[in-house]
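S.K.: no sequence on hand, only this structure:
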């Protein structure tokens, strides 16, 4: 009896979970940076922008 299917399944699940978590973190980081850029952008209301 070989243990190859169990080992292959364990490695496959580990790699797929790592890819899933990495992708999720990258997408959350991109969304957070976009929100921060929106917050940090100066408001162009016309008040106090005269030169």
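M.R.: Nice, thanks for sending it over. Here the structure is a predicted model, which means the values were calculated and not measured.

S.K.: going forward, measure contacts and count neighbours with C-alpha atoms only.
M.R.: Fine.

S.K.: let's verify residue 2: helix, strand, or coil?
M.R.: coil (DSSP: H, G, I helix; E, B strand; the rest coil).

S.K.: so which residue is smack in the middle of the protein?
M.R.: Central residue of the chain (C-alpha atoms, centre = their mean): residue 26, 2.1 Å from the mean position.

S.K.: got another, please set it beside the one above:
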């Protein structure tokens, strides 16, 4: 690990926050994709009410 000097706490917390935000965005994106796929399957199976 590189020597971060007196800012080690700030740098490591910034890395931690960044990784946490990336993880949250990944989870939200995967859930939205799953929901969209389910809606598309439903539309394909039932047909669009507008059609």
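M.R.: Right, received. Where do you want to start? Just so we're clear, the structure is a prediction, and the values are computed from it rather than from any experiment.

S.K.: just to revisit the earlier point, structure 2: which residue goes with the residue nearest to the centre of structure 1?
M.R.: Under the alignment (TM-score structural alignment), residue 26 of structure 1 pairs with residue 30 of structure 2.

S.K.: secondary structure element holding that match?
M.R.: Per DSSP states H and E: residue 30 of structure 2 is located in helix 8-46.

S.K.: once aligned, what mean separation remains between that helix and structure 1?
M.R.: After superposition onto structure 1, the average distance of helix 8-46 of structure 2 to its aligned residues comes to 0.4 Å, using mean C-alpha distance after the TM-score superposition for structure 1.

S.K.: now that helix: how far from the chain's centre is it?
M.R.: On the basis of C-alpha atoms, centre = their mean, to the nearest Å, helix 8-46 of structure 2 sits 2 Å off its chain's mean C-alpha point.
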